[in-house]
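Peer 1: Predicted model and sequence follow; I will ask about them next.
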Amino acid sequence: MKNREKLSSRLGFLLISAGCAVGLGNVWRFPYITGQYGGAAFVLLYLIFLVILGLPIMVMEFSVGRASQKSSAQSFDVLEPPKTKWHGIKYFAIGGNYLLMIFYTTVGGWMLNYCFKMLSGHFNGSLHTEEVSATFSNMLADPWQNIFWMLATIVIGFFICSRGLQNGVEKVSKYMMSCLFIVMLVLVVRAFTLPNAMEGLKFYLVPDFHKMIENGIGNAVFAAMGQAFFTLSLGIGSLAIFGSYIGKEHRLTQESLNVCILDTLVAFIAGLIIFPSCFSFGVAANSGPGLVFVTLPNVFNSMAGGSIWGFLFFLFMSFAALTTIIAVFENIVAYAMDSGWTRKKAVLVNFVLIIVLSLPCALGFNILSDIQPLGVGTTIQDLEDFIVSNNLLPLGSLLYLMFCTHRYGWGWKNFINEANTGKGRKFPAKLFSYCAYILPVIILVIFFQGYIEKFTWPLNFILATVILAIVLYFPIQAWVANRRKAK
């Protein structure tokens, strides 16, 4: 039997895992939510939830991957107790990774497109928000532009995966993450030298709890919980695969903490770029997703050498998108390889499959714009994002929690032994009650909140309950099997 591929270094593992976690949400969503809920006051809240919510689940994903030495396509098959059906979770994990990629590749294409537009001087002279906004709208309305850059993103991602784990994914992720931080630091220096930049830093770094209260503490808490949870892409096995690629020299709590620090560092530095820039030119820092494609291009236009600074910013955004895409593509390729395929076959088949599956999202803003699955004004991308972000991520994390904490799953003892093998920080065994009973409740609150925001009563409650009941089939079946065995 062919030995499983391994990463060549611990640094490679950390940078690939961080690259998977670091995505557009760090730069796109984090700044405008921070701006909305009072700057540093929200950042403090976010960091608390990152530690108490995201970190334990990340340790569990890595543990399941390393103990099984498989991707999530087979990790539950290897670790589940006899006569249980935990292995059915793999269909949620596989589906989650495919769904994430079939809309994320389109957004990654937007970043590459704007890189080109900035470098070519497309925005030179476009000093009004309406003109820049029209550029973004025209891009969305052009199917061929969307498809071309989506294809470019897919080609780059799968080409790197085709080079192998060490020579492709690991090597490129190291360079790309290193370049990402270099570009960010250059942009930070430029942002700090802008007029009135200190006001932006004050807003970002000095807590303003009064503004948080004005916008609703409850809303801020839910936003912080959601950002801390979704930024790490937990619950669909995206990180578990990299646990299967490493040895047992280091404890997984320390490794997870390092990944969280790198992920948070990117989000934090992004704020150091965006807030001084926005305050310097008098634009709103809480202007939503339009911050990236409308507001910031106007800011760059007002700078000396704006095309270069704009290019560097969207290059940084492209790196953030591509590191996630490459990591998740590696997951998808690993699923097929764990089923017996060669890497070459897995890359070729999935290359074609991802292109076909990504077309509805790319065309959803133009040719297929009449399809509005979640109500007037919504797109196919909104539906795909809702399925992943509001369903598969929280419910997948819930299943990982139950699998790792209860005896009718893999069990707390097995999880602790795996997580604490090696050197470094231990996962506290005394957190069992928190992980087994309190953390699942927090995740369920996040899950139901997503439906409350998206649908009206009682449809939101009915839909969420039905979905939850389907997902809970796996632990309930395992509990029943465990009871029968005990008798």
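Peer 2: Great, that's in hand. Numbers count the residues shown, from 1 in each chain.
Peer 1: C-alpha only now, for contacts and for neighbours.
Peer 2: Noted.
Peer 1: for the longest helix seen in the chain, packing partners?
Peer 2: Ranked by residue count under DSSP state H, the longest helix found in the chain is helix 306-338. The helices and strands touching helix 306-338, judged by 3 or more C-alpha pairs under 8 Å, 6 or more residues apart in numbering; DSSP states H and E, are helix 10-21, helix 24, helix 89-119, helix 143-162, helix 171-192, helix 296-301, helix 343-363.
Peer 1: dropping in the other structure now:
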Amino acid sequence: MKEREKFGSRLGFILVSAGCAIGIGNVWKFPYITGIYGGAAFILMYLVFLVALGLPIMVCEFTVGRGSRMGMGKALDTLEPKGTKWHRMKWISIFGSFLLMMFYTMVGGWMLKYAFMEATGTFVGLDGKAVEGVFGDMLTNPGTLTFWAIVAIVISFGACGFGLEKGIEKVTKVMMIALLLLMIALAVNSAFLPNAAAGIKFYLVPDFGEVAKKGFGNAVFAAMSQAFFTLSIGIGSMEIFGSYLDRKKRITGEAVNIVLLDTFVALMAGFIIIPVCFAYGVEPGSGPSLLFITLPTLFNNMAGGRIWGTLFFIFMSFAALSTIIAVFEEILAFFMDIGGWSRKKAVGVNFVLITVLSLPAILGFNVLSGIQPLGEGSNIMDMEDFLVSSNLLPLGSLVFVLFCVRKNGWGFENFLKEANKGEGIKFPHWIRLYMQYILPLIVVIIYLKGYYDMFSGKSTAVFVSWMCFAVLLLFVIFGVSIFTGRKKTGKVK
């Protein structure tokens, strides 16, 4: 059997895994969510939930990968006790990876297109209305969207095609180091803008009065959700890199490093964007339009703005591409592990497959804009995002946690033994009860709240139907975890 690929260095593993976690959500959503819920007070809550939620689930995912030496195509089959059905849950990861790439490649293309437009001076001399028109024109042009999505796909599969160490690790290292340097340069520039001090104060000094205005419960849930979703956990995109990891270091220490790097990028994104908002009188909680309409307008009116705008969207492109590369690797590993395919064959087939599967989201903004699957005003991308973010990520995370703690799964002792091989921070034994009962409960709450937020404004019949569907999926997950096979602990491979 062909020997499993391994990372060339520990730094490579940390940067590649962090690259997967660091995505558009860090540098786009985090700053405006922080703006909505009162700045620093929200950040404090976010950090608490990041440790309580994201870290233990990430440890589970990495440990399943390292313990099995397989991607999600065979990981659960390898570790589960004989006669159990946990392996059926692998389809959450596989479908989730494909669904995410069906729209994320397009969004990665948006970033590349905006970097190109900033560099070539497309926005020079345009007012806010005209900048908004540029974004609208881009969305209504299927040829433009398809071209830039394919550029993102080619770059990402190109990195994957050279293998783990010579391709993914090498390319992502360069991207991540460049991303961090760009962030520092952009943050320093923002700090010297007029009235930037007010923005920095808003960002660093907690004001729980502001939180109270928005509703403390809403802020807590927003912090919980952002901490959960920011790390890209639940669909195996972290698990695959655990499968390439050696046993020199304990998993917890590596996961902590990745969480810290992911958090650093999110916080720095706020240092870039929020002072800009205060400098030019823009509401920092203005939502998704902040990235594609407000910021290009601000760069257009800023000294040296064309340069800073170009650097900003290159930085955004790197954030998107690092995630795409990581998820592509999870997809490729499925075909290589299950079908025994060569990496070259897996890349060729999936290049065509992902390109074709990306078309519905692209066409949903123009040719297929009449299709509104989640109600009036929605589009195909909204549906794909909902299926991934509000379904497969939380359900997949639930599977990882339950599989690692239940006796009829891998079993907590086997999980702990694998997680604590090597040197570094130990994963504590005392956390077992928390992981068995409290952590799954929090994930379930996040999952059901996602459905509530999506369908609470619909008719009673629609709302009840979708909530029943959500509960049914939970019954399936818990049914497998409680009733599958014999209650016998699996073996560490």
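Peer 2: Arrived safely. Note that the coordinates shown come from a computational prediction; the quantities given were computed from them, not determined experimentally.
Peer 1: and residue 286 of the first structure, which of the helices and strands packed on helix 306-338 of the first structure is closest to it?
Peer 2: helix 296-301 (11.8 Å; C-alpha to C-alpha).
Peer 1: And the closest one against the second structure, how far off on average?
Peer 2: Comparison of helix 296-301 of the first structure with the second structure after fitting gives an average deviation of 0.8 Å (mean C-alpha distance after the TM-score superposition for the first structure).
Peer 1: In terms of helices and strands, where is the residue nearest the centre of the second structure?
Peer 2: The centroid of the second structure falls nearest to residue 232 when counting by C-alpha atoms, centre = their mean (3.5 Å). For residue 232 of the second structure, there is no helix or strand it lies in under DSSP states H and E.
Peer 1: any idea how far residue 22 of the second structure is from it?
Peer 2: According to C-alpha to C-alpha, to the nearest Å, residue 232 of the second structure stands 8 Å off from residue 22 of the second structure.
Peer 1: cool, residue 287 of the second structure as well?
Peer 2: The value you get for residue 287 of the second structure to residue 22 of the second structure, if C-alpha to C-alpha is used, is 19 Å.
Peer 1: Give me the more crowded residue out of these two.
Peer 2: Using other C-alpha atoms under 10 Å as the criterion, residue 287 of the second structure and residue 22 rank with residue 22 on top: 30 against 15.
Peer 1: List the residues that contact the residue lying closest to that one once chain neighbours are set aside.
Peer 2: Nearest non-adjacent residue to residue 22 of the second structure, counting by C-alpha to C-alpha, 6 or more residues apart in numbering: residue 262, 5.5 Å away. Taking C-alpha atoms under 8 Å, 6 or more residues apart in numbering as the criterion, residue 262 of the second structure is in contact with 18, 21-22, 26, 231.
Peer 1: Need the max-distance pair from those residues.
Peer 2: 18 and 26 (11.4 Å).
Peer 1: Tell me which of the two has more neighbours.
Peer 2: Remark: of residue 18 of the second structure and residue 26, residue 18 carries more neighbours, 28 against 25, as counted by other C-alpha under 10 Å.
Peer 1: Can you name the residues that contact the more buried one?
Peer 2: 258-259, 261-262.
Peer 1: ok, it to residue 171 of the second structure distance?
Peer 2: Applying C-alpha to C-alpha to residue 18 of the second structure and residue 171 of the second structure gives a distance of 13 Å.
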